[in-house]
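Asker: I'd like to go over a predicted model; first the sequence, then the structure.
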Amino acid sequence: MSSFVRPRRSVLYMPGSNARALEKARSLAADGIIIDLEDAVAPDAKPGAREQVADDLARGGFGPREVVVRVNGADTPWFWDDLARFAQASAAGRGPDALLIPKIADPETLLAAGRRLEALGAPASLRLWAMIETPLAVLRALDIARAGANPVARLAVLVLGTNDLAKETGARIVPGRAPMQAWLSHCVLAARAGGVEVLDGVWNNFRDLGGLARECNEAADLGFDGKTLIHPTQIEPCNAAFIPPPEEIAEARMLIEVFDRPENAAKGVLQIEGRMYERMHADIARKRVALADAIEARG
C-alpha cells in the first residue's frame, strides 16, 4: 500500500467561469475542488473559460486541496482542446491534479484520453476521474474501474452523477435513496474491484444541512470515500461524516500494535479481548489510521 493517502471526504464543484469563486476556493476546508467547464459554462463561453481556468491554476495557492477540472464530454467539440490545454499546463508544472471526464460509458474513452495526454507530454501525475452518470456507465462500472489497472488510463476516482442518473432513468431522489441503492452499491463494489476511489453524488438542497448530514453518513456506511458538493456550507458536515470516529481509530491503532508484535509475526488470526481478528483486519486498520493521520496533517 502506498504511504501517500489523499483525503477526498468533500469535493466541491465550482464554476470555471467565476473568478471570484475560484479565489474563494483557496481558503475553503474542502479536501478538493472540481472546477467545472461543462455544465457551469455556456457553449459560447467555453474557450474563454478554459483559458481563465488555466491562468488561475498557474497562480497556484490551493494548498493541500486537490484540484480537478471537469472538462467537456468526449462527444463535444471542446473535449480534445480541453485535454491539450491542461496537458500543456501540467507539463509546465502549473496544471490541475486531475481531469474529470463526464458521461464516461466505456473504458476505451479513458484509454484514448490517456494516450492523448501522454502524446502531449502530460506528466503521469495528471490523473483522470470518470463520471458515472448514465445507465450504461453503471452497467459497465466494473470495466471502467478496472481500466485503472492500466497506467495509460490514469484512472484514480469514479464520481457518481446521481442527478443525471435520476433524469435518465426516471428514478426519484428520495430520502435514503432506495431507488438508487443497488446502483450506488454496485459502483462502490466496482471501484474496490478496480482499485480506485469512488465519490457519491451531490445533495441538491444546500439549505438542508441536516438532510445532507444524513446522506453523507449513509454514503460513508455504503463505503464511499467522500461526496461531491455544490455549496461551501456543505463542507463541514461532509467532512465530519467521512472522518473515521476516534473510537475506531483507537481500536485500529491497538490492532496494528498487537499484530506488529514480533511474537505474532507468523500468526494469521489473533484473539483480542474476546474477539477473533484476522490479519486482513489489521490491513483495514492501517488504511483507516493512514486516512486519519492524513486528515490530521491537513489541520
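Answerer: Great, that's in hand.
Asker: use CA for all of it now, contacts and neighbours both
Answerer: Noted.
Asker: residues in contact with the closest residue to residue 125 other than its chain neighbours?
Answerer: Leaving aside its sequence neighbours, residue 125 sits nearest to residue 97 (CA to CA, 6 or more residues apart in numbering; 7.0 Å). Applying CA atoms under 8 Å, 6 or more residues apart in numbering, one finds that residue 97 lies in contact with 66-68, 125-127.
Asker: ok, structure two:
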Amino acid sequence: MIPIRPRRSALYMPGSNARALEKAKTLAADVMIFDLEDAVAPDRKAQAREQVCAAVRAGGYGRRELVIRVNALDTPWGEADLAAAVAAAPDAVLVPKVSSAETLAAVGLRLRRLGAAERTRVWAMIETPLAILRAESIASAAHDVDTRLSCFVMGTNDLAKDTRARLMPGRAVMLPWLMTVLAAARAHGLDILDGVYNHLSDPEGLRTECEQGRDGGFDGKTLIHPDQIATANEIFAPAPDEIGKAKTIVAAFEQPENAGKGAISLDGRMVERLHVEMAKRTLALADAIAARSA
C-alpha cells in the first residue's frame, strides 16, 4: 500500500499576510495552502510571492504539507509565481482553473525546465464548468509523470459563480458535479479535497458539510479560517469504532482457517477480502494521523 498522507484539513492562508504565514506554524491543519491568487489583491501579488516563498524556504512548519497556490499561467503573475515556487520547493503547487489536461502538461513542462525538485507535486483546482465536463480527461493526466498530478481540489465558489448555481444547505445542485469529479480522481489514483464552507458563524453547518464530504469519499476539506480545522480533522479521521472494526476484520482474515477464503461470516455479516483492503487503509490512515500528531 502506498504511504498515506493525512489531508483532513487544508487551510487557505493569504500570502500577503505575514502574520498569517507565521501563525500557520502553530495550527493543527494537515495542509497549508499559501495563496497567491484569489486572496491577494493585484497590487500586492509581488509582495505576497516574496513572502510566501521565503516562508516555505525557511521552514518551521513541522509535518504540515506546504502547498503554494499560484496564479494561472495566462495571467501577468503566473510565470513568475511558478518560478518562485519552484525555487522554494514546496510539497505541491496548486494550479487554479484547470480546465484541460493540456494546462497540466504546460505546467509540467515549465517545472522540468525550471529544475523543480522531484518531491514537488502538482495539485489542480477543479472550479470551472469545462473542468467538470472534462474531469476524467484531466485526471488521466496523472499517468504522464511530467505533470506530477497527485490531487484535485474542488473550487465550489468559482464553480457556483460560473454556473450561476446557488450554494444552498445540502448542496443538492452541486452534488452531481462533486461526485463526478471524485469518481474521475479515484479512477486515476488521485486524492481529492472538498470545497470550502463559507459561513464562519455556523459550526453545525460546517460539521454537516464535512460529514457529507467524508461520506461521499473525499479525503478532506479546504478551509478558510483556523476555527474550522478541528471539525475537519475530527470528521475526516477514522472514528474509534471504525478503527476497532477494521482491526477485527484484518485479524479475522489472518486466522489460519480463513487463509484461503474469499469471504467469511463475521459478527452476523458477510465480509469479503475487499473489506480487508478497506480496513487496512483505515488503519494506515489512523496510524498516519497519530504520527502527524506526535
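Answerer: Perfect, I can see it now. In this text the structure is predicted, and so the values were computed from the model without any measurement.
Asker: after superposition, what's the TM-score here?
Answerer: Remark: TM-score between the superposed chains equals 0.96 [TM-score structural alignment, normalised by the length of structure 2]; 293 aligned residues with a CA RMSD of 1.2 Å.
Asker: alignment lookup: the residue nearest to residue 125 of structure 1 to structure 2.
Answerer: Aligned against structure 2 by TM-score structural alignment, residue 97 of structure 1 finds its counterpart in residue 91.
Asker: do you know how far its match is from residue 32 of structure 2?
Answerer: For residue 91 of structure 2, the distance to residue 32 of structure 2 equals 10 Å [CA to CA, to the nearest Å].
Asker: joint contacts of those two?
Answerer: Shared between the contact lists of residue 91 of structure 2 and residue 32 (criterion: CA under 8 Å, 6+ apart) are residues 65-67.
Asker: out of these, list just those in strands.
Answerer: Among those, DSSP state E puts 65-67 in strands.
Asker: neighbour count and distance to residue 235 of structure 2 for those residues - can I get that in TSV?
Answerer: Formatted as TSV, these follow (neighbours: other CA atoms under 10 Å; distance: CA to CA, whole Å):
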residue	neighbour count	distance to residue 235 of structure 2
65	18	19
66	22	22
67	26	22
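Asker: closest to residue 256 of structure 2 among those residues?
Answerer: Checking those against residue 256 of structure 2 by CA to CA gives residue 65 as the nearest, at 40.7 Å.
Asker: excluding chain neighbours, what is closest to that closest one?
Answerer: Per CA to CA, 6+ apart, closest to residue 65 of structure 2 is residue 31, 4.6 Å.
Asker: now swap in residue 173 of structure 1 and tell me
Answerer: The nearest residue in space to residue 173 of structure 1 (CA to CA, 6+ apart) is residue 166, at 6.9 Å.
Asker: can you tell me what that neighbour aligns to in structure 2?
Answerer: By TM-score structural alignment, residue 166 of structure 1 lines up with residue 160 in structure 2.
Asker: stretch 210-219 of structure 1 maps to which residues in structure 2?
Answerer: Going by TM-score structural alignment, stretch 210-219 of structure 1 sits over residues 204-213 in structure 2.
Asker: name the residues of the matching stretch that are buried.
Answerer: Neighbour-count burial for stretch 204-213 of structure 2 flags 205-207, 209-213 (criterion: 16 or more other CA atoms under 10 Å).
Asker: who's in contact with it?
Answerer: Against stretch 204-213 of structure 2 from outside (CA under 8 Å, 6+ apart): 169-170, 194, 197, 199, 220-221, 228, 231-232, 235-236.
Asker: average offset of the host helix or strand of residue 210 of structure 1 relative to structure 2?
Answerer: Assigned by DSSP states H and E, residue 210 of structure 1 belongs to helix 209-222. Helix 209-222 of structure 1 differs from its equivalent in structure 2 by a mean of 0.7 Å after superposition (mean CA distance after the TM-score superposition for structure 1).
Asker: packing partners for whatever helix or strand comes next after that helix?
Answerer: Per DSSP H and E, the first helix or strand lying C-terminal to helix 209-222 of structure 1 is strand 226-229. Counting by 3 or more CA pairs under 8 Å, 6 or more residues apart in numbering; DSSP states H and E, the packing neighbours recorded for strand 226-229 of structure 1 are strand 10-15, strand 197-200, helix 209-222, helix 235-242.
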